[in-house]
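Asker: for reference, the sequence and a predicted model appear below.
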Amino acid sequence: MGEEEQEDEMVTCKTNREKEEKEDDAIATEAAAAAPYCYPTLRFDIPPYRSYHFYQQFRNASNPNNFLKSVNWSPDGSCFLTSSEDNTLRKFNLPDCVDTTQEDTCSSSLEDPYVADLIVNEGESVYDYCWYPYMSASDPTTCVFASTTRDHPIHLWDAITGQLRGTYRAYDAMDEITAAFSTAFNPSGTKIFGGYNKSLRIFDIHRPGRDFEQYSTLQGNKEGQPGIISAIAFCPSHTGMFATGSYSQTTAIYSENNMELLYLLHGQEGGVTHVQFSKDGNFLYTGGRKDPYILCWDIRNTVSIVYKLYRSSELTNQRILFDIEPSGRHLGTGGQVCCIFC
C-alpha cells in the first residue's frame, strides 16, 4: 500500500471515529434529557437545621415597633440585604466558618449571632431594592445594589463601604423629583429600570443623573397597562422579555429590545405587587395585595391561567412577596400563615 493510500485510510478512519463520537454524544444527551430530574428532598415536618435571629438589631428602645419587611440574597450567595420598617437597609455577611457539629443554639440565645456588616439609612420608606446581577464578593467593583424610596431618586449603593455610587433622578411635569415604585437591573447589568405611574423610565447605569428613556405603558387610544408599575422582573432565559405588575390589577409582558407590549394579563383580584418568572422562563407567577391567590401563567400560551395557589393575604394591603427555590420545584410565600407549594 502506498503512502497516499495510507494517508487516505487514516483520514477515513478519523472521520468515522468522529462521527461515532458525535452519535454517542447525541444518544447520551437524549438519554439525560429523558431521565427524570432528581429533586432535592425538602422536609417541612422537622425543625430547621440551624436558625438565626436578629432581634437586637431590628428592635430597640428607640424603635420598639420596628419589624423586618423583606430579605434579598446576593447573586453570589455570600450575603443578604434586609429592609425594615425603620427605612433602613442592612447587609449581613454569612459567617466565614460555620461549625456544623454544634447544635443549633442561636434560636434560644439572647444575643444576635452576628451583626450587620453594613447599614444604609434611607430618608423615607423603602419601596424596592435589588442587587447588581453580576455581583461577586471577590470583585468589589460589582458589589452594588439599587434602592428606591418615597420622594427620592433611585440610589446606587456600594455594598462594601456604604457610599453612594450614583443617583438616577426622574422628574415630573412640575420638574420635581418623582420616586420609582419598583426597580430592577436588566440581565446584562447595563441599565436600571424604574416603574412609575403609567410609565417606565430606563437609566444607563454608567450615566447617573437625569438622563433617561421614558416609555408610557398606555397607548394613544388608552390601551395598555394603566396604574402604578409596582413590580418588574426579567425573564431568566435571556429571551429579552420582562414583566411588569400594576396596581390596576394587570400584568404586562414587554420586549426589552423595542419595548413592545407583547401580552396583557388580567385575573388578579387586587393590585399586582410581585411578579417572578420560573427558572426556565416558561412560566410567570403573579401576586397581589388583598388577593388570596398567586397566579401561574404559561407565557407561551397566555389565554388562560394555568393554576392558582392559595395563601392567606386577602385582608392586608401590604406587599407580600414569594420566591422560588434553586431547583425550581418549590415556591415559598409570606402571608398571614406562611405557605410552601410544590
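Answerer: Great, that's in hand. Note that the coordinates shown come from a computational prediction; the quantities given were computed from them, not determined experimentally.

Asker: can we go C-alpha only for contacts and neighbour counts from here?
Answerer: Will do.

Asker: how about the top helix by length along the chain: buried residues?
Answerer: In the chain, with assignment by DSSP state H, the single longest helix is helix 3-34. Buried residues in helix 3-34, counting neighbours by 16 or more other Cα atoms under 10 Å, are absent.

Asker: try this one side by side with the last:
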Amino acid sequence: MKKFLNTPDSYVADGLAGLAAAHPTLTVVTGAAPFVRRTAPTRPGKVALISGGGSGHEPLHAGFVGVGMLDAACPGEVFTSPVPGQMVAAAQAVDGGAGVVFVVKNYTGDVLNFRMAAELADEEAGIVVETVLVDDDVAVQDSTWTAGRRGTGATLLVEKLAGALAERGADLAAVADLGRRVNANARSFAVALTGCTTPANGKPGFLLPEDEMEVGVGIHGEPGRRRQKLASAREVAELALDAILAEPLFADDAEPADVIVMVNGLGATPLSELYILFNEVSRALTGRGVTIARSLVGNYVTSLDMAGASFTLCRVDDELLELWDAPVNAPALRWGL
C-alpha cells in the first residue's frame, strides 16, 4: 500500500483537519461526535440539510457542505456509518428552527443510525426531522450491505436540488418531498476496473485480472452483477445505459426524457477517461431520444482509489432544472455566485 497518510488510525481526522484548513467557510467539530458544518450560522427559519456516511467517498459528503447544499455532514470511519450522536450534535448545531432533513444512502448501518438520531433529536432537543432515503443503484436489488437498492450517485443530486429549495425558504415538508422526488427520478449504475484499498487493510478489497472488469459494483467495492472481459468505453457506456433505461422510469414513458447526466469517477479514473465515457453516453442517449439538459463529469462520489466510473441519470422538469442552476458554494461544487 502506498498512500499519503500519517497513520491509518488518524486517516479520517487528518483529512477533516485539512478540509477545514483549506476552506474557512467550513468548521470541523471534533470530539466524541465529530461533524462538519458551515461556519456561518443557519439563517433563522431555514430548513437545515444534513447527510453523512462512511469516509472514503470524498468529496461526498463534507465537500458538499455550503450555501445551496448541505448545512452539515457527519463522517464515519472509512466505509463505516457515523453514529447517532454525531447526527444529533449536528442537528442541534445547525437547526434554524424550521426542522432538519436527513439525506441517507440506503446502507443498513446508515439507515439504522440516522433513524435513531431522528428519534433522539426529537426527544432531546425538540427538533423535527424528515428523512430522504436514496436508493438509486439499479445493479442489484439486495446485497450484503443493504435491504433493497444501494444509495450511490443520486445522493449528490438530492443534496443539490433539495439544498437549493431549502435556501429559498421552503418549509420542511416541501424540501423533504422534493428530495424524495429527485431520488424517484434518478437511477445509477457503476463499473470498476480495480478494487480499492482501505488504509486499515492495506490491500485491495478484491482483485481483478488485467483483462476483466466488475459490472454493477457498489461504492464500497461490493460485487455487482457479474465479472466480464474488459470492454471499450462505448461498450461500457452502452451496458450501463441499458441497465438504467430498462427501468420503468424510462421504459414505460412514451414522452421524450430530459435528464441530468452525471459521469462520476470512483477515485482513480483520469478525467480524460471520464470525458471519453461521457462522449459515448451523449452519443448513445441522442440515438435513444433522450435529451441531456445538464451534465456533471468528475470525481464526486468515490471509493477511495478504485478505478471505475458510475453513471447517473435523473429525469427533470423546469422546476428541477431551475433548482439545479441555483447558486451553490461548497468546496466540491460551485457555480452561480
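Answerer: On my side now, so go ahead. Fair warning: this is a prediction, and the values are worked out from it, not measured in the lab.

Asker: what's the TM-score for these two chains?
Answerer: For this chain pair, the superposition-based TM-score is 0.31 by TM-score structural alignment, normalised by the length of the second structure; 185 aligned residues with a Cα RMSD of 7.0 Å.

Asker: if we can go back for a sec, tell me which strands and helices the following helix or strand past the longest helix of the first structure is in contact with?
Answerer: Counting by DSSP states H and E, the next helix or strand C-terminal to helix 3-34 of the first structure is helix 55-58. Judged by 3 or more Cα pairs under 8 Å, 6 or more residues apart in numbering; DSSP states H and E, helix 55-58 of the first structure is in contact with no other helix or strand.

Asker: in helix 55-58 of the first structure, which residues are buried?
Answerer: Using 16+ other Cα under 10 Å as the test for burial, helix 55-58 of the first structure gives residue 58.

Asker: now stretch 241-248 of the second structure
Answerer: Neighbour-count burial for stretch 241-248 of the second structure [16+ other Cα under 10 Å]: 241, 243, 244, 245.

Asker: which single one of the residues you listed is nearest to residue 265 of the second structure?
Answerer: Among these, residue 241 lies closest to residue 265 of the second structure (Cα to Cα), at 16.2 Å.

Asker: can you tell me the element that closest one falls in?
Answerer: Here residue 241 of the second structure is assigned to helix 233-245, by DSSP H and E.

Asker: helices and strands around that helix, which ones?
Answerer: Helix 233-245 of the second structure packs on strand 186-192, helix 271-287, strand 308-315, going by 3+ Cα pairs under 8 Å, 6+ apart.

Asker: please convert these to a markdown table, extending it with mean neighbour count.
Answerer: Listed next are these as a markdown table, based on neighbours: other Cα atoms under 10 Å:
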| stretch | mean neighbour count |
| --- | --- |
| strand 186-192 | 28 |
| helix 271-287 | 17 |
| strand 308-315 | 26 |
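
Asker: for residue 124 of the second structure, find the nearest of those.
Answerer: Closest to residue 124 of the second structure of these is strand 186-192 (Cα to Cα; 34.6 Å).

Asker: following the closest one, which helix or strand comes up?
Answerer: Per DSSP H and E, the helix or strand that comes after strand 186-192 of the second structure is strand 212-215.

Asker: now distance to residue 329 of the second structure too, for the helices and strands packed on helix 233-245 of the second structure, in a markdown table please.
Answerer: Listed next are those as a markdown table, based on distance: least, Cα to Cα, whole Å:
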| stretch | distance to residue 329 of the second structure |
| --- | --- |
| strand 186-192 | 23 |
| helix 271-287 | 22 |
| strand 308-315 | 22 |
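
Asker: of all those, which lies closest to residue 17 of the second structure?
Answerer: Proximity to residue 17 of the second structure, assessed across these by Cα to Cα, is greatest for helix 271-287 (26.4 Å).

Asker: contacts for the one helix or strand residue 184 of the first structure maps to?
Answerer: Using DSSP H and E, residue 184 of the first structure maps to strand 182-185. Residues from elsewhere that reach strand 182-185 of the first structure (Cα atoms under 8 Å, 6 or more residues apart in numbering): 127-133, 146-148, 191-196, 229-233.

Asker: go with 6 Å
Answerer: With contacts defined as Cα atoms under 6 Å, 6 or more residues apart in numbering, strand 182-185 of the first structure is touched by 128, 191, 192, 193, 194, 195, 230, 231.

Asker: tally of neighbours for the closest residue to the fourth one other than its chain neighbours?
Answerer: Computed as Cα to Cα, 6 or more residues apart in numbering, the closest residue to residue 193 of the first structure that is not its neighbour in sequence is residue 202, at 4.7 Å. With neighbours defined by other Cα atoms under 10 Å, the count for residue 202 of the first structure comes to 21.

Asker: and for residue 228 of the second structure?
Answerer: 12.

Asker: quick one, what contacts it?
Answerer: Applying Cα under 6 Å, 6+ apart to residue 228 of the second structure gives the contacts 212, 213.

Asker: can you mark which positions in the helix or strand hosting it are buried?
Answerer: Using DSSP H and E, residue 228 of the second structure sits within strand 226-229. The neighbour-count check on strand 226-229 of the second structure (16+ other Cα under 10 Å) flags residue 227 as buried.

Asker: name the helices or strands packed onto the following helix or strand past the strand holding residue 184 of the first structure?
Answerer: Using DSSP H and E, the helix or strand that follows strand 182-185 of the first structure in sequence is strand 191-196. In terms of contacts (3 or more Cα pairs under 6 Å, 6 or more residues apart in numbering; DSSP states H and E), strand 191-196 of the first structure is packed against strand 182-185, strand 199-204.

Asker: again, 8 Å this time
Answerer: strand 182-185, strand 199-204, strand 229-234.

Asker: list the buried residues for that strand?
Answerer: Within strand 191-196 of the first structure, the residues scored as buried using 16+ other Cα under 10 Å are 191, 192, 193, 194, 195, 196.

Asker: need those in a markdown table with distance to residue 264 of the first structure, can you?
Answerer: Output for those, formatted as a markdown table (distance: Cα to Cα, whole Å):
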| residue | distance to residue 264 of the first structure |
| --- | --- |
| 191 | 24 |
| 192 | 22 |
| 193 | 19 |
| 194 | 19 |
| 195 | 16 |
| 196 | 18 |
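
Asker: what is the nearest of these to residue 22 of the first structure?
Answerer: residue 191 (40.7 Å).

Asker: so what's the closest one up against?
Answerer: Residue 191 of the first structure touches 185, 202, 203, 204, 205, counting by Cα under 8 Å, 6+ apart.

Asker: how about residue 239 of the second structure, what does it touch?
Answerer: The contact partners of residue 239 of the second structure, taken as Cα under 8 Å, 6+ apart, number zero.
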